[in-house]
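In: The sequence isn't on hand, but the structure is:
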């Protein structure tokens, strides 16, 4: 069937078309879309035995969370740049303050720790979250146990501790130290009874056990194990103060899962 344009419809089109063009021209005045803010990710961990209380974490003076001693956050989205990270006590007094570096699409861990038994410091490390090979997990050690010797990770076996290659760390001698966090190493997935050990004889500093921080310290071992899953990435964090009379502040090892 044919469609006819009547004189009346011609008149409507004559009015409508110029109006449409006028409306289109006005769209040039629409505001530009907001620019995309580049961000990275930061995981926060309270490992400062010298501040065995709940603390507030602030980035550029904006509170981003509260952490109890031994607690870690998930990854927080943080604008790329050089923001200031602060750790405040319950009275909102600043115990530690440090500029951190955040690059676009990069992941980091930032730790509050005890440089001495009475002070609080901050340390940052880049997290390589590239997926491990099939059937593998990745693990590293972070050494923030004040007064403890250099450590490595070992696996408890019937024959005794067997060191895991390329995982060792020393307590940070300064805020610019780099050896307090080992790189990530790949291990076959499965259950492990890991130990934090020291020296050529792999003497036990603290047992990792199930990774909750309940492993025994000294030369004792824990029988608990933890399953390190294929594709997952873990940090074994050693925290505390060697020789503390408070059992809660003695060295303990906890496992942080990154993905």
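Out: Perfect, I can see it now. The shown structure was predicted, so the numbers you read here are calculated from the model rather than taken from an experiment.
In: Going by C-alpha atoms from here, please, whenever you check contacts or count neighbours.
Out: Will do.
In: Look up how far residue 240 lies from the residue nearest in space to the middle of the chain.
Out: Geometric centre of the chain, nearest residue: residue 43, 2.9 Å, by CA atoms, centre = their mean. For residue 43, the distance to residue 240 equals 19 Å [CA to CA, to the nearest Å].
In: hold the first one in mind and look at this next one:
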């Protein structure tokens, strides 16, 4: 009986080995280059150091309103963080999966209660039509309770209603276009004249107060 049991155990072991050799492992996720840039949109903040996957990015500290150049990274699950210049204590760190070939803008901004947040914009790098520019708008004003719309001066609205912590789709406009921000509760309707040039891609981000919208511009290309 002892010899038979040993023989059966040996055959069983062979069967397990053969079976395991037939099980296919999932193919690893492909990895490639992507790009990101960072914006400090937190008014009154200390200049920020930027971290990617817990490693400090080799760029100058970003003061309020400053945006970095695009940095090349590898795609895949990632973490983006911000610290006060010279500190290693994160003000915030947020995960995001980055796709191959993707261009993203990482926004560091404050919530109305003073806590910090990070948002991500996917940047469309496709050139606009000949003679046109592309624009989009981002609402980062948590103190202004109403949504705002964006109208071409002398033309139609290009953004109907933009709530807080949202971005509009891109719109193509003529070179030299100017815009107005419209909303109830504003002390005035801000006029935006950014010297729009054909072939360029613009992101306008808006912060301010409970009665004022302040516009800033980033150029992608």
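Out: Alright, I've got the coordinates. The shown structure was predicted, so the numbers you read here are calculated from the model rather than taken from an experiment.
In: quick one on the thing from earlier: pretty sure the residue nearest to the centre of structure 1 sits in a strand.
Out: Yes - the assignment for residue 43 of structure 1 by DSSP: H, G, I helix; E, B strand; the rest coil puts it in a strand.
In: those helices in structure 2, which residues are they?
Out: With DSSP state H as the criterion, structure 2 has helices at 2-22.
In: residue contacts, the corresponding residue of structure 2 for residue 113 of structure 1?
Out: Taking TM-score structural alignment, the alignment pairs residue 113 of structure 1 with residue 109 from structure 2. For residue 109 of structure 2, the contact set (CA atoms under 8 Å, 6 or more residues apart in numbering) comprises 40, 41, 42, 43, 116, 117, 118, 119, 140.
In: Let me know the closest of the residues you listed to residue 100 of structure 2.
Out: Nearest to residue 100 of structure 2 out of the contacts of residue 109 of structure 2 is residue 119 (CA to CA; 19.1 Å).
In: Give the equivalent position in structure 1 for that closest one.
Out: By TM-score structural alignment, residue 119 of structure 2 lines up with residue 123 in structure 1.
In: wait, what's in contact with that match?
Out: So residue 123 of structure 1 contacts 110, 111, 112, 113, 175 (CA under 8 Å, 6+ apart).
In: Whatever helix or strand residue 23 of structure 1 lives in maps to which residues in structure 2?
Out: According to DSSP states H and E, residue 23 of structure 1 maps onto helix 7-26. Aligned using TM-score structural alignment, helix 7-26 of structure 1 spans no residues in structure 2.
In: So what's the gap between that helix and the chain middle?
Out: Centroid displacement of helix 7-26 of structure 1 relative to its chain, using CA atoms, centre = their mean, to the nearest Å, is 60 Å.
In: and residue 258 of structure 1, how many neighbours does it have?
Out: 18 (other CA atoms under 10 Å).
In: separation between residue 179 of structure 2 and residue 151 of structure 2?
Out: Distance from residue 179 of structure 2 to residue 151 of structure 2, by CA to CA: 6 Å.
In: Overlap of the contact sets of the two?
Out: What both residue 179 of structure 2 and residue 151 touch, as defined by CA under 8 Å, 6+ apart, is an empty set.
In: burial measure for residue 215 of structure 2, as a count.
Out: Count around residue 215 of structure 2 with other CA under 10 Å applied: 18.
In: Quick check: the aligned residue for residue 204 of structure 2 in structure 1?
Out: By TM-score structural alignment, residue 204 of structure 2 lines up with residue 236.
In: List the contacts of that match.
Out: By CA under 8 Å, 6+ apart, the neighbours of residue 236 of structure 1 are 139, 140, 141, 142, 208, 211, 253, 254, 255, 256.
In: Chain neighbours aside, what residue packs nearest to the alignment partner in structure 2 of the second one?
Out: Which is residue 140 of structure 1. In structure 2, the residue paired with residue 140 of structure 1 is residue 136, using TM-score structural alignment. Nearest residue to residue 136 of structure 2, sequence neighbours excluded (CA to CA, 6 or more residues apart in numbering): residue 170, at 4.6 Å.
In: Same question for residue 188 of structure 1.
Out: Using CA to CA, 6+ apart, the closest residue to residue 188 of structure 1 is residue 136 (4.5 Å).
In: All set now, cheers.
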